[in-house]
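In: Next input, structure requested:
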Amino acid sequence: MGYVTTKDGVEIFYKDWGPKDAQVICFHHGWPLSSDDWDAQMLFFLHKGFRVVAHDRRGHGRSSQVWDGHDMDHYADDAAAVVNHLNLKDAVHIGHSTGGGEVVHYIARHGEDRVSKAVMISSVPPLMVKTENNPGGLPKDVFDDMQAQLAANRAQFYYDVPAGPFYGYNRPNAKPSDGVIWNWWRQGMMGSAKAHYDGIVAFSQTDFTDDLKKITVPVLVMHGDDDQIVPYEDSGPLSAKLLKNGTLKTYPGFPHGMPTANADTINADLLAFIEG
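Out: Purely as a prediction, here's the structure:
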């Protein structure tokens, strides 16, 4: 574990586990979490002989709680800083939710020289907010309300999200895990309220359409059709169509947080894609 300092002086925390000469997988976490959200994947792939790297986005987890730069350009550049610092080559980049947008923007902005494949899990592209060109998106009021709840009582908001829609624990016959809920809460509360507040705009209003069109490496798009955070119809299928070499894999009944809630299935499919 260590830190890399970005060009604008931000300390980005990262984990780097496994043999240095092994195939490397880079993980990009969702909002408002940290690299800890990848525990189930990082341990799985470490035991399979891979090198696994994950960082905390600026303002999240153990990275610097700076007041600015909470936008996709900075997120992508911070990811590049980690990749370049560790001199990672032929990496597979896997992003969940906001992290999927970060992966797409990183590849489009910094090129494919160091990238072999990519995976978008429950990811925000092409565009979450409703616009004239994106009529299936969510109304801006949805994201304004998220900011209002965060500002009013972040601790309660960060309990309600994982206890309800994030893992599908609000569905009939769901079996909520207190550990999963409180681990989400712990990760969220480690980060900066300012970073998270601004991050809502970053993940909801960034249009990744042109980014997706630029990417030529193989990309696996994984999305559950019961995703209550990033609705399926306006995300996964649209992203897969925009990618030159994209493959959509749909998971009936799976929630937004499927890397944790359905880790065995997701890990097996990730392994098959990486080794395929």
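In: alpha carbons only for contacts and neighbour counts from here, please
Out: Fine.
In: And the contacts of stretch 3-17?
Out: 1-2, 35, 46, 51-58, 62-64, 66, 78, 81-82, 85 (CA atoms under 8 Å, 6 or more residues apart in numbering).
In: Can you flag the buried ones in these?
Out: Among those, the ones that count as buried by 16 or more other CA atoms under 10 Å are 35, 46, 51-58, 62-64, 66, 78, 81-82.
In: What is the three-state secondary structure of the closest residue to residue 114 other than its chain neighbours?
Out: Closest residue to residue 114 apart from its sequence neighbours, by CA to CA, 6 or more residues apart in numbering: residue 89 at 4.5 Å. Secondary structure, DSSP: H, G, I helix; E, B strand; the rest coil: residue 89 is coil.
In: let's see this one next to it:
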Amino acid sequence: MGTITVKDGTQIFYKSWGEGQPIMFHHGWPLSGDDWDTQMMFFAAEGFRVVAHDRRGHGRSSPSATGNDMDSYAADVAAVAAQLGLENAVHVGHSTGGGEVARYVARYGGNGRVAKAVLIGAIPPVLMKTAANPDGVPAAVIDGIRAAVAGNRAQFYRDFPSGPFYGYNRPGAVPSQAVIDNWFRQGMTGDIKAQYDCITAFSETDFTADLKAIEQPVLVLHGEDDQIAPIAGTAARAVKLLRRGTLKSYPGYPHGMATTHADVINADILAFIRQ
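Out: Next up, the predicted model:
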């Protein structure tokens, strides 16, 4: 574990252990690198070096009143990767972290730094509904998230994982209170201003050019019952923009499927890395 101070003085927390080919994990909003605990334990046991960072203003990274945008997020990742000497790495991103991966790989992934990428329930090419993206999430929904975070972040961070994030609002679902509590813990550790600003970053950033620029193989994994980043407006469109993209979807799986179905997702990522 350690920190790196990037150009604007923000401290980025990261953890890294193991040896072998590196896998760097990029978390979703408003969480931290801890959301990848299951994956890091699994892949470390498989002989990989595993790395996870806390995005600026999230988790144990320092609060950031500025720079809460995808360009800065990608630059922060580049700084961490350089500090740790990551080469031939696999970058795995969930949700907002998937957008971060797309921008990082497109801008900084050359010269042998990145071997492959994995997008899980990811936001690219653009999350918000527009005339060009009719299957996106309506602006009113995004505005509702903003209002909930600004008005009563703690309550929203209870409600969100208890409901659509993990599909616990579906008939027959059996919620895990431990999973909900862990989501809440991670969210409340971060800085509200940075998390609030990140809502714009994850909803409005257009990754079309990034996806088109990526030369490495990319595995796109998405739950068909993803209520946060519906598959029709995200993964189904993203894979068509990638040069070497492969889409695998999962009937009934939710947005947080890397947690609820970690055994399946981990095995599929491992197969992709080793093929």
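In: follow-up on the earlier one: in contact with the equivalent of the residue nearest to residue 114 of structure 1 over in structure 2, which residues?
Out: In structure 2, the residue paired with residue 89 of structure 1 is residue 87, using TM-score structural alignment. Contact analysis of residue 87 of structure 2 by CA under 8 Å, 6+ apart lists 21-22, 112-114.
In: Most neighbours among the residues you listed, which one is it?
Out: When neighbours are counted by other CA atoms under 10 Å, residue 22 leads the contacts of residue 87 of structure 2 with 27 neighbours.
In: wait, doesn't that one sit right on residue 84?
Out: No - look at residue 22 of structure 2 against residue 84 with CA atoms under 8 Å: they stay out of range, at 9.9 Å.
In: And the closest residue in space to residue 217 of structure 1 that isn't next to it in sequence, how far from residue 275 of structure 1?
Out: Nearest in space to residue 217 of structure 1, with sequence neighbours left out and distances taken as CA to CA, 6+ apart, is residue 117 at 5.5 Å. Separation of residue 117 of structure 1 from residue 275 of structure 1 (CA to CA, to the nearest Å): 10 Å.
In: the more surrounded of these two?
Out: Taking other CA under 10 Å, residue 117 of structure 1 and residue 275 do not tie; residue 117 has more neighbours (21 against 7).
In: Which secondary structure state is assigned to the more buried one?
Out: Criterion first, three-state DSSP; result for residue 117 of structure 1: strand.
In: residues contacting it?
Out: By CA under 8 Å, 6+ apart, the residues touching residue 117 of structure 1 are 90-93, 217-219, 274.
In: Mind doing that once more with 10 Å?
Out: For residue 117 of structure 1, the contact set (CA atoms under 10 Å, 6 or more residues apart in numbering) comprises 25, 90-94, 215-220, 245, 273-274.
In: average gap between the longest helix anywhere in structure 2 and structure 1?
Out: Longest helix in structure 2, counting residues (DSSP state H): helix 139-162. When structure 1 is overlaid, helix 139-162 of structure 2 sits 0.6 Å from its aligned residues on average, using mean CA distance after the TM-score superposition for structure 1.
In: distance between the helix or strand just after that helix and the chain's centre?
Out: Following helix 139-162 of structure 2 in sequence order, the next helix or strand is helix 177-189 (DSSP states H and E). Its chain's average C-alpha position is 16 Å from that of helix 177-189 of structure 2, according to CA atoms, centre = their mean, to the nearest Å.
In: what about helix 177-189 of structure 2, how far off from structure 1?
Out: Mean for helix 177-189 of structure 2 is 0.2 Å (mean CA distance after the TM-score superposition for structure 1).
In: what span of structure 1 lines up against whatever helix or strand comes next after that helix?
Out: Once the chain leaves helix 177-189 of structure 2, the next helix or strand it forms, by DSSP H and E, is helix 192-204. The alignment of helix 192-204 of structure 2 onto structure 1 (TM-score structural alignment) covers residues 193-205.
In: What lines up with residue 74 of structure 1 in structure 2?
Out: Match for residue 74 of structure 1 (TM-score structural alignment): residue 72.
In: quick one on the thing from earlier: so which of the buried ones among the contacts of stretch 3-17 of structure 1 are in helices?
Out: Mapping these onto helices (DSSP H) picks out 46, 78, 81-82.
In: Widest-spaced pair of the residues you listed?
Out: For those, the farthest-apart pair by CA to CA is 46 and 78; their separation is 23.6 Å.
In: With residue 114 of structure 2 as the reference, measure out to residue 215 of structure 2.
Out: When CA to CA is the yardstick, residue 215 of structure 2 and residue 114 of structure 2 sit 10 Å from each other.
In: what touches both of these two?
Out: Common contact partners of residue 215 of structure 2 and residue 114 (CA under 10 Å, 6+ apart): 105-106.
In: you'd agree residue 91 of structure 2 is in a strand?
Out: Yes - counting by three-state DSSP, residue 91 of structure 2 falls inside a strand.
In: got a list of what it touches?
Out: Applying CA under 10 Å, 6+ apart to residue 91 of structure 2 gives the contacts 22-26, 51-52, 97-98, 100-102, 104-105, 109, 114-119, 218.
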